[in-house]
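K.L.:
coords please:
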Amino acid sequence: MRVGRPRGEGLALALLLAVAAALFVLPLARLFSTGLAGGAGPIVETLGSDAARGALLNSLDSASVSALCALVLGTVLAFVIGLTDLRAKGVFVFLLLLPMMIPPHVTAIAWIQALGPSSPVLGWVGLQPEIGVAHPLYSREGVIGLLTLQHTPLVFLVVLAALRGLPREVIEAARIAGAGPARLLRRILLPLLAPSLIAALALAFVSALGNFGIPALLGIPGRYVTLPVLIWRRLAGFGPSVLTDVAVLAMMLAVVAVLAVTLQGWLQRRARSGLIGPPQPALRIALGRARPGVEAALALFVAGVLALPLASLVATALVPTYGVPLTLQSLTWDNFAEVLLRQGAPARAFFNSTLLAGTAALALAGLSALVALFGARRDRLGRATGGGVATLAEMSYAIPGIVISIAFILVYIRPIPGIGVSLYNTLALILLAYLTAYFAVGLKPVAAAAGQLDPALDDAARVSGARFGRRLWRVHLPLLAPAAASGAILVFLTAYNEVTVSALLWSRGNETIGTTIFNYEDGGYTTLAAAMSSITVLATIALMTLLDRLGQRLPPGVVPWRL
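P.N.:
Sure thing, here's the model as predicted:
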């Protein structure tokens, strides 16, 4: 006798299939169908365009060079933090990860003000460039440099986690055999870490490929246009064929991202090494007399990456007009009052971003738990559904956010058939794009936790007569809650300040923090952009600090950056 699938499990599977269709399949299918609707003509015309070819080459150039630089810098920082007896490791980890949580366009604005002729900080020490000299960041090197600083924390986090997972006996055996630091690095650490290094490089490449804020603010003045910026400019120009042109450009960007992730998987399979033994605490190499020097060098690096640009940002927000030196006579709080009290857009932006990021974090925590549980199941249908949704989420994360925005515009630019409701120019459309763009961020920690659950727990609950909903609520969710909370925290912090996804989806009344800051800077209201950026950075630091303190009382792994 065939026993049908329990009703609760069937509804959950149907929900996941509907979510996958709405978030992944339909938007990307519409994007490619629009791009291919005109046949080969629009594609050939786009590829033959000097602007498109130049933007593609600039995207590949900036993404690959910055990813390699971030890989080297992030790996060195991870080795110093993870393998030595450095003091105050938790503080350094917190500070090194902070640039990852600061929006790219805020990073660009801060560095523009820090190194420009009107830099208040450099002006205090008499090192500011002369008026009329080209800004050093308005160039290819400036774009690559800031992309490197923005994505070094990603590499650092991946490599540091990999170091914690290595069996300590392997390294100790090599040291007992007489291997020095250089030989240990070349023959042991780098081969064992190769899959993680490849993953970190691919993550930095894909993140840089889709970055909009830094290339827009630095590349446009420096005539170094990347594909995301070209898409934004084309869509802003409108015209009868703009959607087809933009769809073709977005397809180019999506194909490059997917090829990069595919190449990553192939390289990881070739580089994988088998390990025997459980992971243990990482090795602590004694630095001896060099420890104060290493700590001072690391502190100087953190100060240069964080203190200089953020001090310039705050100083710019405290003067009446950009370029005026900050003194006791010129100091003013009017820019903060304008942003917080007088104008309506910033208040709406803070509310909208908090609502969108919070809703996306909670929704993805629940959806990730379902996907991870079905992906770890033994039955074929559940495992195929969970694995399929996870694969779609990974592919969508690899696709730049601006491509996802284009896909949702193409789907929802007209009212939904049957109900006549339009999601275009609404917060709901931005929320859907957030769910698509950040699904993989929330899913990764939950999937890892679900893979460690013993199937016997579910079997025992079944035997006791618990239905699917009760098993989910009383057995699985409590065990997955720490991992789900970790993923939700990462989703919230990532979505709260982003500009890449919402740059093409916002409208008046539906502003986000990222788009409001970008519009201030793009419109020439530099002091207002600095004031709102300062508030955003302060809010991000306060939130991370609060989570770090709460992490002392939460289960391990809930706060991702805590050692």
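K.L.:
Please count neighbours and contacts with C-alpha atoms only from this point.
P.N.:
Noted.
K.L.:
In the host helix or strand of L192, which residues are buried?
P.N.:
Following DSSP states H and E, one finds L192 within helix 190-209. For helix 190-209, burial by neighbour count (16 or more other Cα atoms under 10 Å) applies to 192-209.
K.L.:
The stretch 101-250 of the chain: helices as residue ranges?
P.N.:
104-115, 120-124, 140-164, 168-176, 181-184, 190-209, 213-214, 227-237, 242-271 (DSSP state H, counting those that start in this stretch).
K.L.:
list the helices and strands the second one packs on?
P.N.:
Using 3 or more Cα pairs under 8 Å, 6 or more residues apart in numbering; DSSP states H and E as the contact criterion, the secondary-structure elements in contact with helix 120-124 are helix 104-115, helix 308-317.
K.L.:
I have a second one here; can you model it like the first so I can compare?
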Amino acid sequence: MRLLPLLFPLLALPSLATLWRGLPHVRETLRDLDVLWFSVGLAGVATLVALALGLLLSWAAVEGGVGRGLEALLLLPYLIPPFVVGMGILFSLEGLGVRGTGAPGILLAWTVHYTPLAYVLLRPQVEAAHRLQTVGRVHGLKGARALQAFLPPFAPALVVAGGTLYLAFLGNFGIPAVLGLPERVYLLSTLAYARLLSPLSADPLGQAAAVAVLLGVGALPALLAARPPELEPTPPLPNPYRPWTRWAFTLYAALALGLAVGGLLREALLNPYRGGWDPAFPALLALPLVQKGLLNSLALALGGTALLLLGTALLRPWPLLLRRARQVLDLNYLLPGTLLALGLILLLGGTPLYGSPALLLLAYLLHFAALALRALETGVRVEGGVLSARVHGLPPLRSWLRVGYPLLRPSFFTGAFLILPLAFSEITLSAILYAPGNETVGVVALSLLNGGLYREAAALGLILAGLGSLALLGRKAW
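P.N.:
The predicted structure is shown next:
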């Protein structure tokens, strides 16, 4: 165990390999600076919009006494895979006669998907400020003086939340792939994918790595401020609630969820010509590619979740080691998945792992490990119970087997229901690393859209949305 921390730097090798391979091609990629500025600018605008909405929703929740039920309604669009939200926005806007592709559609889908993340990062700070506001009112602080007194405590929370959101927007692949690629609107995440698949490039991998380097440069300033989301607001303070703020909160949550899934429901359940009831699920599940994608994703998600929870369980008796491992692996979760995927290709492209499901499994383990570690790190504090068992004569291993691990069952449950839906519907890593025959459901969904099978794609999106909502069952340790 003492030698294990020496292995942690190896986890950064994929990003270092991408940097090494991409640097010689950066000069060629300077022609793509417009994509860099466009990506940074759009991510910046989306960050400001999501922060503003997150603050307003947090204030409405505190003032209106919003509980876990209404919060679940707001959180659902965040638990639905991003590319499914993109499809839902596309179909919903088409039903209203509005074009949903391009930069405006991407911005809207990002806002719908990531505003709940801003909410859960900011609500604890809003509740803390609400306590201060109550004290300030008693001491006569009102109007501008109250704002001047209570806005500064928000600054650190806004920086952290803004960094986390900015990284999420900049590295997101699914929504720009669904809403941007049909209009040839490229962001850095989709441009790297296009460079990798370009038949006209003399070195597609090097050029894709150079775009990924630009992506890393764009992400670097926010990386210092960001952190993985702590998805559990603190209990609200008892205070005289304002019902209209609860209604405003509910209206936004219902509207966002309606935009995310309403179009999917219409497209998947109604015949586009006759307008009658005609679910597309039988046709979807009859497609061999869909069957293969579902099986591949299920195997990868179950296998990855089991391995991550088992590895985390082995580290749990050493809290300091667990924390160090999580701090290192946080980078693989925060940094855009494009960097990790290209780095794995550069490191393992000449090995038997390349093009195999094992490479995808390795990518999933590196990307989602931080969530497993965080679930058990922030779960029930079991050291006291283990120490009591040791005092009563049980050796260390038996103390953990008899006392420690049974107490951690809720945390294992939480980790499983948090990681499993995310791994099942993962698309950024899969789109770059899959090989024919190893397609995942994310890749299948894009293939259905590109093939014009919109009803089947919508039906698959609804299945993934339902699976994503299972993460609400693990909400206590988010």
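K.L.:
Got a TM-score for the two of them?
P.N.:
Overlay of the two chains. TM-score (TM-score structural alignment, normalised by the length of structure 2): 0.88; 472 aligned residues with a Cα RMSD of 3.0 Å.
K.L.:
Geometric centre of structure 1: which residue is closest?
P.N.:
In structure 1, the residue lying closest to the centroid (Cα atoms, centre = their mean) is T494, at 5.7 Å.
K.L.:
which residues touch stretch 12-27 of structure 1?
P.N.:
Outside stretch 12-27 of structure 1, the residues that touch it by Cα atoms under 8 Å, 6 or more residues apart in numbering are 367, 370-371, 382, 385, 389, 392-393, 396, 404, 407-408, 410-411, 432-433, 435-436.
K.L.:
should've said stretch 136-152 of structure 2
P.N.:
With Cα under 8 Å, 6+ apart as the test, stretch 136-152 of structure 2 has contacts from 129, 132-133.
K.L.:
Neighbour count added to these, as CSV?
P.N.:
Output for those, formatted as CSV (neighbours: other Cα atoms under 10 Å):
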residue, neighbour count
A129, 18
L132, 15
Q133, 19
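K.L.:
between those, which is closest to T305 of structure 2?
P.N.:
Closest to T305 of structure 2 out of those is A129 (37.8 Å), distances taken as Cα to Cα.
K.L.:
so what's that closest one up against?
P.N.:
With Cα under 8 Å, 6+ apart, A129 of structure 2 has these contacts: 150, 153.
K.L.:
How much space separates it from T111 of structure 2?
P.N.:
Between A129 of structure 2 and T111 of structure 2 the computed distance is 25 Å (Cα to Cα, to the nearest Å).
K.L.:
same deal with A457 of structure 2?
P.N.:
Separation of A457 of structure 2 from T111 of structure 2 (Cα to Cα): 22 Å.
K.L.:
who's more crowded, those two?
P.N.:
The residue with more neighbours, out of A457 of structure 2 and T111, is A457; 28 against 24, by other Cα atoms under 10 Å.
K.L.:
how big's the offset between whichever helix or strand that one is part of and structure 1?
P.N.:
According to DSSP H and E, A457 of structure 2 maps onto helix 454-468. Aligned to structure 1 and superposed, helix 454-468 of structure 2 gives a mean residue distance of 2.1 Å (mean Cα distance after the TM-score superposition for structure 1).
K.L.:
tell me how far stretch 483-492 of structure 1 is from the chain's mean position?
P.N.:
13 Å (Cα atoms, centre = their mean, to the nearest Å).
K.L.:
The residue nearest to the centre of structure 1 maps to what in structure 2?
P.N.:
Counting by TM-score structural alignment, T494 of structure 1 lines up with L422 in structure 2.
K.L.:
Tell me which helix or strand its match sits in.
P.N.:
Assigned by DSSP H and E, L422 of structure 2 belongs to helix 409-424.
K.L.:
Can you tell me what sits against that helix?
P.N.:
Helix 409-424 of structure 2 is contacted from outside by 81, 297-298, 300-302, 304-306, 309, 364, 368, 371-372, 375-376, 379-380, 441, 464, 467-468, 470-478, using Cα under 8 Å, 6+ apart.
K.L.:
and with 6 Å instead?
P.N.:
Helix 409-424 of structure 2 is contacted from outside by 297, 301, 372, 375-376, 379, 467-468, 471, 474, using Cα atoms under 6 Å, 6 or more residues apart in numbering.
K.L.:
what about the closest residue to V441 of structure 2 other than its chain neighbours, helix or strand, and which?
P.N.:
Nearest non-adjacent residue to V441 of structure 2, counting by Cα to Cα, 6 or more residues apart in numbering: G293, 4.8 Å away. Here G293 of structure 2 is covered by helix 288-315, with elements defined by DSSP H and E.
K.L.:
Quick check: that helix compared with structure 1, mean distance?
P.N.:
Helix 288-315 of structure 2 versus its aligned partner: 2.6 Å mean (mean Cα distance after the TM-score superposition for structure 1).
K.L.:
For that helix, name the packing helices and strands.
P.N.:
Contact analysis of helix 288-315 of structure 2 by 3 or more Cα pairs under 6 Å, 6 or more residues apart in numbering; DSSP states H and E lists helix 357-377, helix 409-424 as its packing neighbours.
K.L.:
Check which residues of that helix are buried.
P.N.:
Residues of helix 288-315 of structure 2 classed as buried by neighbour count (16+ other Cα under 10 Å): 289-290, 292-309, 312-313, 315.
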